[in-house]
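>>> no sequence for this one, just the structure:
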């Protein structure tokens, strides 16, 4: 999903349309120097290709070339991919999961539920609730998994879903109640999504933060981060730290380190799209800013 959002952000920045092709059959080609035996039944791999250009004539030529060489079909302008609904306009690109969200609410939402204004109450502190009433573990995990997939375009629920996902083993009524509140929030925000505007700005900018000993069970802190490419939000996360921080400065340092690691991991994906000088410029600035942040924590 991160790679898809990177491509969409780049397409919005450059102002070109993206198209989609369906690969009906894909085979690995190579020279075989000895006799081989393979099971061929059901050996079919189905996948899609996304491509685009500022010149739509080149896109048409590419599609014609691919359909002549391979068993593929042109699906037209990109508007649906991996449950992501994509709307391309001259001003930018809007991605959302309205269809998926409606199905999620229909399958798991309480009947006649009233939408909630927030995914989680600000004062709630979930714990194991060992004396609480047990609920269906399989159904609870199914709801959590479905909500996790919805976070592909909904960073507004990532923190709440992350907290609830910590109690998938032996869930209690209190945990299920917290999950149902998220669903009721989704019910009132079905059409929410991400807007990738067409702008001249295309710098890589990151933000990170951390609470301090926020978990009531093991007293570990939670790191949060987000990354913008220009004005397009492409990466976000909310994750409990692996170790117990002994100070707020240490918790912030761990969050900053995790943010930096995430950006370094994105460098390979960015290199597939952008030119090398632009990548070096973007990451040079990022390393300088994060280095200053980490130094300031201990000054």
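All right, it came through fine. This structure is a prediction, so every number in the text was calculated from the model and none was measured.

>>> only C-alpha atoms from now on, for both contacts and neighbour counts.
Noted.

>>> what's the one helix or strand residue 251 maps to packed up against?
Element membership for residue 251 (DSSP states H and E) is helix 248-271. For helix 248-271, the packing partners by 3 or more CA pairs under 8 Å, 6 or more residues apart in numbering; DSSP states H and E come out as strand 204-210, strand 222-229, helix 276-297.

>>> same list, those, but as JSON lines with distance to residue 4 please.
Formatted as JSON lines, those follow (distance: least, CA to CA, whole Å):
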{"stretch": "strand 204-210", "distance to residue 4": "16"}
{"stretch": "strand 222-229", "distance to residue 4": "13"}
{"stretch": "helix 276-297", "distance to residue 4": "18"}
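
>>> which one, of those, ends up nearest to residue 149?
With respect to residue 149, and counting by CA to CA, the nearest of those is strand 222-229 at 17.5 Å.

>>> can you map out the strands along the stretch 1-150 of the chain?
17-23, 47-53, 72-77, 80-81, 84-88, 92-96 (DSSP state E, counting those that start in this stretch).

>>> just checking, what packs against the last one?
Contacts defined by 3+ CA pairs under 8 Å, 6+ apart place strand 92-96 against helix 2-14, strand 84-88, strand 193-197.

>>> can you tell me which of the ones you listed is nearest to residue 25?
Closest among those, using CA to CA: helix 2-14, at 22.1 Å.

>>> which residues does the closest one contact?
With CA atoms under 8 Å, 6 or more residues apart in numbering as the contact definition, helix 2-14 has outside contacts at 17-18, 52, 54, 91-93, 196-200, 202, 229, 232, 234-235, 269-270, 273.

>>> buried sites along it?
5, 6, 7, 8, 9, 10, 11, 12, 13 (16 or more other CA atoms under 10 Å).

>>> how far away is the first one from residue 195?
Same thing as residue 5. Distance, residue 5 to residue 195, by CA to CA, to the nearest Å: 11 Å.

>>> now swap in the second one and tell me
With distances defined as CA to CA, the gap from residue 6 to residue 195 amounts to 13 Å.

>>> other residues contacting stretch 194-204?
By CA under 8 Å, 6+ apart, the list of residues contacting stretch 194-204 from outside reads 8-9, 12-15, 90-96, 153-154, 227-233, 282-283, 286.

>>> and that stretch, how far out from the chain middle?
Remark: stretch 194-204 is offset 17 Å from the chain centroid, using CA atoms, centre = their mean, to the nearest Å.

>>> end to end on that stretch, go ahead and measure it.
17 Å.

>>> can I get the strands of the stretch 1-150 of the chain in TSV including distance to residue 59 and mean neighbour count?
Converted to TSV, the strands of the stretch 1-150 of the chain look like this (distance: least, CA to CA, whole Å; neighbours: other CA atoms under 10 Å):
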stretch	distance to residue 59	mean neighbour count
strand 17-23	8	20
strand 47-53	6	15
strand 72-77	10	16
strand 80-81	18	13
strand 84-88	16	19
strand 92-96	18	22
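
>>> to residue 291, which of these lies closest?
Comparing the strands of the stretch 1-150 of the chain by CA to CA, strand 92-96 comes nearest, at 32.7 Å.

>>> put this next to the previous one:
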């Protein structure tokens, strides 16, 4: 048989050769059961279960859905209750007063936003209705000035969890209800009356805000300023290297607070001090004491005698469901060894929106998965115009996640509590611009707390220079980490060891003289 006769394609669009001839098979509907020819043989003799009205079907379909606007939510018991609670909270907090609109001002519109809150297992915990201002019509210098408010970085959260595990402390979780409503405004702002809650006979009037609402551009800043003043009044001190961390020290005990908008993580050496802090906060704000930390910003936290474990198992499964790969075959590595990708591949383009959504979800998954950092960072470079090869690389990462959904980090209770860093770099591996990739990871008590993998900003002229650039990035991170640890624990700064695998870079660090290639 000749070679041309051996080459067969499994389908007209297939590019895979030598699969053998197409196998003939019976159609899904044979001639005997064709509805056009034998209707009596396609009859389903299952008994009719009854009928439902179309409105009842819609209610069943939307029972666990989130309404898109006020009209879809009104009339449903759980959402009516949530909206009434939101209005009651606003009025209890004395957020606004009903006035006539002054000349020269325009009111800001309001809208309802509905959200179903779920725990890590997907169980519904509460129905939440939020009244949000349409802050996009605000003008800088007229309606607002400063808008920025600091939040804790996830590197800081992991470091505090590692410190707590090492010290044997328990981490508690507090949530401030309607947090932004407590922020006091310094500017004049007017909003329209909320839909469904207009005052009868006074529909033309507006509300003048004395405190912030969600959606206002200055609301995060106002809330952070209010919380900062309250915590300092309780004797807490703000860390210099992390603006969202507060500490309070007594003669024997220490209490640490990490802030992410309205979520507070509280830990320390004394449970009595933590309980006292909770009582103080409940007297000032309307609080939700969520007990020991179990779920935070998508991180599943487990606290035990051996330490603290963090994973993103539910989030990983959610990504697989979103991409339709929850039943795919798993792989053992996140990326093929020696894979080379480029922006000018001649492959066909794929849907850029789906690709960006997938890569964005993968990037958030790297907060507990340093093993994914390089592969996800590599495919992130091609979000402008993704091709089929880029999509295949992202799909390979998803197949690796399929077999490793339960992986995470276990911060141990025992150990020396030492901070050690590692840096590495590739040299001229990017096919488009010849830049290298910096890789840095820091371990606290033999467990990773911070890591990065990113393309270098300049083209290195030698492997020594590329490694030296990576070591510089590691040194900057080490200075911040050791200072933060000393600030939180009130201990002296300890030297940090950074391990590099390039002798030339080590020699250059020890003897920092000028070289033409460095």
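Thanks, I have the structure now. Since the model is a prediction, treat every value here as computed from it, not as a measurement.

>>> so which of the strands of the stretch 1-150 of structure 1 is nearest residue 277 of structure 1?
Nearest of these (CA to CA): strand 47-53, 20.7 Å.

>>> and that closest one, what does it pack against?
strand 17-23, helix 56-69.

>>> where does the shortest one end up in structure 2?
Mapping strand 17-23 of structure 1 onto structure 2 (TM-score structural alignment) gives residues 170-176.

>>> tell me which of the helices and strands packed on helix 248-271 of structure 1 is the most buried.
The highest mean neighbour count among these, using mean count of other CA atoms under 10 Å, belongs to strand 222-229: a mean of 22.

>>> tell me what angle it forms with helix 276-297.
150 degrees (axes from the mean of the first three to the mean of the last three CA atoms, to 10 degrees).

>>> how much space between residue 304 of structure 2 and residue 451 of structure 2?
From residue 304 of structure 2 to residue 451 of structure 2 the distance is 25 Å (CA to CA).

>>> scratch that, residue 431 of structure 2
For residue 431 of structure 2, the distance to residue 451 of structure 2 equals 24 Å [CA to CA].

>>> please identify which of these two sits among more neighbours.
Relative neighbour count places residue 451 above the other of residue 431 of structure 2 and residue 451, with 22 against 12, counting by other CA atoms under 10 Å.

>>> show me what the one helix or strand the more buried one maps to is packed up against.
Using DSSP H and E, the element containing residue 451 of structure 2 is strand 447-455. In terms of contacts (3+ CA pairs under 8 Å, 6+ apart), strand 447-455 of structure 2 is packed against helix 154-167, helix 373-379, strand 408-412, strand 437-444.

>>> now distance to residue 80 of structure 2 too, for those, in TSV please.
Formatted as TSV, those follow (distance: least, CA to CA, whole Å):
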stretch	distance to residue 80 of structure 2
helix 154-167	36
helix 373-379	43
strand 408-412	40
strand 437-444	49
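
>>> name the residues of whichever strand or helix holds residue 117 of structure 2 that are buried.
Taking DSSP H and E as the criterion, the element that holds residue 117 of structure 2 is strand 110-118. For strand 110-118 of structure 2, the neighbour count (16+ other CA under 10 Å) marks 110, 111, 112, 113, 114, 116 as buried.

>>> Provide the aligned range in structure 1 for it.
Aligned by TM-score structural alignment, strand 110-118 of structure 2 corresponds to no residues of structure 1.

>>> before we move on, back to that, mean shift of the strand holding residue 451 of structure 2 relative to structure 1?
Taken over the aligned residues, the distance from strand 447-455 of structure 2 to structure 1 averages 0.9 Å (mean CA distance after the TM-score superposition for structure 1).

>>> who touches that strand?
155, 158-159, 162, 370, 373-374, 377, 409-412, 435-443.

>>> how close does the most centrally placed residue in structure 2 get to residue 404 of structure 2?
Geometric centre of structure 2, nearest residue: residue 364, 5.1 Å, by CA atoms, centre = their mean. Separation of residue 364 of structure 2 from residue 404 of structure 2 (CA to CA): 16 Å.

>>> what do you get for residue 174 of structure 2?
Per CA to CA, residue 174 of structure 2 is found 31 Å from residue 404 of structure 2.

>>> repeat that for residue 173 of structure 2.
Taken as CA to CA, the span from residue 173 of structure 2 to residue 404 of structure 2 is 28 Å.

>>> so who does residue 328 of structure 2 touch?
Here residue 328 of structure 2 is in contact with 399, 402 (criterion: CA under 8 Å, 6+ apart).

>>> returning to that earlier point: and of the helices and strands packed on helix 248-271 of structure 1, who's closest to residue 64 of structure 1?
Comparing these by CA to CA, helix 276-297 comes nearest, at 30.0 Å.

>>> so how far is that closest one from its chain's centroid?
Average the C-alpha atoms of helix 276-297 of structure 1, do the same for its chain, and the two points are 23 Å apart (CA atoms, centre = their mean).

>>> what lies in contact with that helix?
Contact with helix 276-297 of structure 1 is made by 203, 204, 205, 206, 249, 252, 253, 256, 260, 267, 270, 271, as judged by CA under 8 Å, 6+ apart.

>>> now the helices: where do they sit in the stretch 201-350 of structure 2?
Per DSSP state H, counting those that start in this stretch, the stretch 201-350 of structure 2 carries helices over the ranges 219-233, 271-284, 313-323.

>>> of all these, which one comes closest to residue 298 of structure 2?
Nearest of these (CA to CA): helix 313-323, 6.8 Å.

>>> about what we covered before: ok, which of the helices and strands packed on strand 92-96 of structure 1 comes nearest residue 138 of structure 1?
Closest among these, using CA to CA: strand 84-88, at 25.8 Å.

>>> got a list of what the counterpart of residue 71 of structure 1 in structure 2 touches?
Aligned counterpart of residue 71 of structure 1 in structure 2: residue 286 (TM-score structural alignment). Contact partners of residue 286 of structure 2, counting by CA under 8 Å, 6+ apart, are 176, 177, 178.

>>> look up how far residue 490 of structure 2 lies from residue 286 of structure 2.
Residue 286 of structure 2 is 31 Å from residue 490 of structure 2, by CA to CA.

>>> spatially nearest residue to the aligned residue in structure 2 for residue 252 of structure 1 (excluding sequence neighbours)?
Aligned counterpart of residue 252 of structure 1 in structure 2: residue 467 (TM-score structural alignment). Nearest-residue entry for residue 467 of structure 2: residue 425, 5.3 Å, with adjacent residues in sequence omitted and distances by CA to CA, 6 or more residues apart in numbering.
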